[in-house]
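Colleague: This is a predicted model, with the sequence first.
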Amino acid sequence: MLLGIIFSLLTLKASTSQVASVEQERQANILEDLDNKIDTFLNRVDLLPTSCYEALRGSQNSSIRTIHVPEYSGNPFEVACDQFRMGGGWTIILRRRDGSENFYREWNDYKHGFGNLKNEYFLGLDKLHAMTNYQQQELLIVMETPQGKQAYELYDNFRISSESNYYTLETVGTASGNAGDSLTQHMGMKFSTKDRKNDIDTKRHCAQYFTGAWWYKNCHESNLAGKYGDNTFGKGLVWGSFNGDTNSLRRATMMIRPKTN
């Protein structure tokens, strides 16, 4: 009887060992399959365009595209592209046109981005930093007053720093266009939002005072993330050299494109 019990125990042990071996093999197969899927995903990511300029090459249509910027954590993201202005290939980073989106937001919103890619939105400072540091970018700003007057300003070297340096506007390069230069004065300034005062004004919190978010100094020559339709001095969509401080723009779009020459 004792020998029978011992035999049964040995049989159970062998069976358990076989089950464990099968389970280990199953888990190993799962991990291998997962590794293969990750490799496939990464290979596909590497094939994605890094900008609207690459995505729209040869295309005649503006659209929403998925791009991959290595500087941005390796994660692809969607962007709105403009293929019509000045040769096309522009990635839209800010768009204002009807007041449907609230731009008076906190730091975290501007860090990650917000809004509707098909309408009003802001791309996000993390993405903007990644794109402007991965490749030299030119910046195009187009605007329109409520009276229908249109203008643009082009900068040939736009770059911002990372969050650790408060997304400082490091350079804008040389300005050209018919709207006038209302951005160079902000160069070297940190980004400010209603909950993060990084301006150098000693009496005011510029983002709160002018109901926006920007690279405020003390305080601004431009305020394209201001309150839509507000004609109170400096609080609306302002590009000082074009529409002054009390005639909030009806439309404003900021877009970037890799500098190719």
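Modeller: Great, that's in hand.

Colleague: going forward, measure contacts between C-alpha atoms and count neighbours the same way
Modeller: Fine.

Colleague: For stretch 116-133, which outside residues touch it?
Modeller: Counting contacts by Cα atoms under 8 Å, 6 or more residues apart in numbering, the residues outside stretch 116-133 that touch it are 64, 69-72, 79-80, 92-101, 109-115, 137, 158-163, 167.

Colleague: And the contacts of the longest strand belonging to the chain?
Modeller: If you go by DSSP state E, the chain has its longest strand at strand 150-160. Strand 150-160 is touched from outside by 128-129, 132-133, 136-144, 167-181, 242, 259, with contacts defined as Cα under 8 Å, 6+ apart.

Colleague: this is the other structure I want to compare:
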Amino acid sequence: MKFCLLIAVAGFYVAAAVSPADNPLIITSQLVQVERLNGKLQEKIDELTVKLAENQFKEKQIQVLKYTKGLLENKCGTDGNVEASNGLTDELVNKVAQLRSIILSLKENIQLSQNTQLKLLNQLQNKCDGHTIQNSGPIIGSISNGMNDFIARSSNCLPMGQQTTIATIEIPRIGPTSVLCDGRTAGPGWLVIQRRFDGSPDFYRSWAEYRNGFGQLGGDYFIGLETLYRLTSSEPHELYIHLENFNGMKSYARYSNFQIGGEDTKYELRMLGAFSGTAGDRLSGSLYSKFSTYDQDNNQGGYYNTAVSYHGGWWYFKNMAEGCNLNGRYFNYETANIQAMSWKDNLSLKSVTMLIRPQRAMYQN
């Protein structure tokens, strides 16, 4: 369907390029083609509406499966037939995971179709500027509303593609949350969890502030440990760290399977996966470390409050000479300082951006 629409638009552009702009017959022909495209787009919207209804039905099926799973687990607890019911419970859990994966895939396909339709209509409007296209307003409005609704239901930035913008997504067990989506730094669909480039605000913060997040999406900010936990525990994520020093040199560190624990684990850095990049691996030393702040020292291997010494909040560990301090103090010049926002050798950085993206995106590109 999308291929046919692109062929039609290409033909439209060729006709416009070789014909005089003031020829009324050509203009009439172009408007007829536009009307046909509008009809096809409306048919596509109706098709997407049916798919959304199917998704909602599958979500209800998942709720039923979860309810049945709960009943089985309660039954196991009262009858003592744990081993006999384990197979059924595991089967239900796998079924729920499969259905959830199908729903996510369908939603992403719908978003791609909607993005294509919106681009086509924008191109047609620009090309036919000054001419009236019947019903084009309502069609564009319905597509835009559908995109907003879809993004609000998504739990990641994949629907935003290569756009870099603020969007509202559904954080598991938290709800609708505004986040910064980045489609330029490392490719499409990344979500910014930490960004620093001008030193405001100060990252020397309390445990509660790091848990809840702070700063502004348009400036320096930290997304919050609880939000980060909910995101990375909902499905496997990769982590991308973009670094720039005061000489303008840029480098990156990428980890294939990033996950942290909940507050009951002190937001322990549980997984990192495989490393790749040009900056060198300086985060693996923090693996299995708990997060520490000046008012909650969870660095069990240290003899002092590491967060105070390093002027930040991080997954500090005993031998920090081999680690990094990306939430340390911001200097607006290059210096070697133990408190500096640094990746290695305590050397201050000009800017840092930390991003995450669902791991499945690696196999979709």
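Modeller: Received, thanks. Not measured: the values here are computed from a predicted model.

Colleague: just checking, which of the contacts of stretch 116-133 of structure 1 belong to helices?
Modeller: Asp109, Tyr110, Lys111, His112 (DSSP state H).

Colleague: so what's the last one up against?
Modeller: Contacts for His112 of structure 1 were tallied using Cα under 8 Å, 6+ apart; they are Leu123, Gly124, Leu125, Asp126, Lys127.

Colleague: okay, among those, which ones form the most distant pair?
Modeller: Leu123 and Asp126 (8.7 Å; Cα to Cα).

Colleague: Neighbour count for those two, which is higher?
Modeller: The neighbour comparison of Leu123 of structure 1 against Asp126 (other Cα atoms under 10 Å) goes to Leu123, with 25 against 20.

Colleague: What's that one aligned with over in structure 2?
Modeller: Residue correspondence to structure 2 (TM-score structural alignment): Leu123 of structure 1 is matched to Ile223.

Colleague: do the same with Asn108 of structure 1
Modeller: That one, Asn108 of structure 1, aligns with Ala208 by TM-score structural alignment.

Colleague: now do Phe84 of structure 1
Modeller: Phe84 of structure 1 maps onto Arg184 in structure 2, by TM-score structural alignment.

Colleague: List the contacts of the nearest residue to its match once chain neighbours are set aside.
Modeller: Spatial nearest neighbour of Arg184 of structure 2, excluding adjacent residues (Cα to Cα, 6 or more residues apart in numbering): Gln162 at 6.2 Å. The contact partners of Gln162 of structure 2, taken as Cα under 8 Å, 6+ apart, are Asp182, Gly183, Arg184, Gly187, Pro188, Gly189.

Colleague: For the fourth one, which residues are in contact?
Modeller: Looking back up the chat, that one is Gly187 of structure 2. Going by Cα under 8 Å, 6+ apart, the list of residues near Gly187 of structure 2 reads Gln162.

Colleague: ranges for the helices of structure 2?
Modeller: 2-18, 24-79, 82-127, 136-153, 207-212, 225-234, 306-309, 361-364.

Colleague: Same list (the ones you listed) but as a markdown table, adding distance to Asp297 of structure 2.
Modeller: Shown next, in a markdown table, are the helices of structure 2 (distance: least, Cα to Cα, whole Å):
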| stretch | distance to Asp297 of structure 2 |
| --- | --- |
| helix 2-18 | 56 |
| helix 24-79 | 38 |
| helix 82-127 | 37 |
| helix 136-153 | 36 |
| helix 207-212 | 9 |
| helix 225-234 | 16 |
| helix 306-309 | 7 |
| helix 361-364 | 36 |
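
Colleague: looking at those helices, which is closest to Ser348 of structure 2?
Modeller: helix 306-309 (15.5 Å).

Colleague: Just give me the neighbour total for the residue lying closest to Gly301 of structure 2 once chain neighbours are set aside.
Modeller: Spatially, and ignoring its direct neighbours in sequence, Gly301 of structure 2 is nearest to Lys318 (5.0 Å; Cα to Cα, 6+ apart). Per other Cα under 10 Å, the neighbour tally for Lys318 of structure 2 reads 17.
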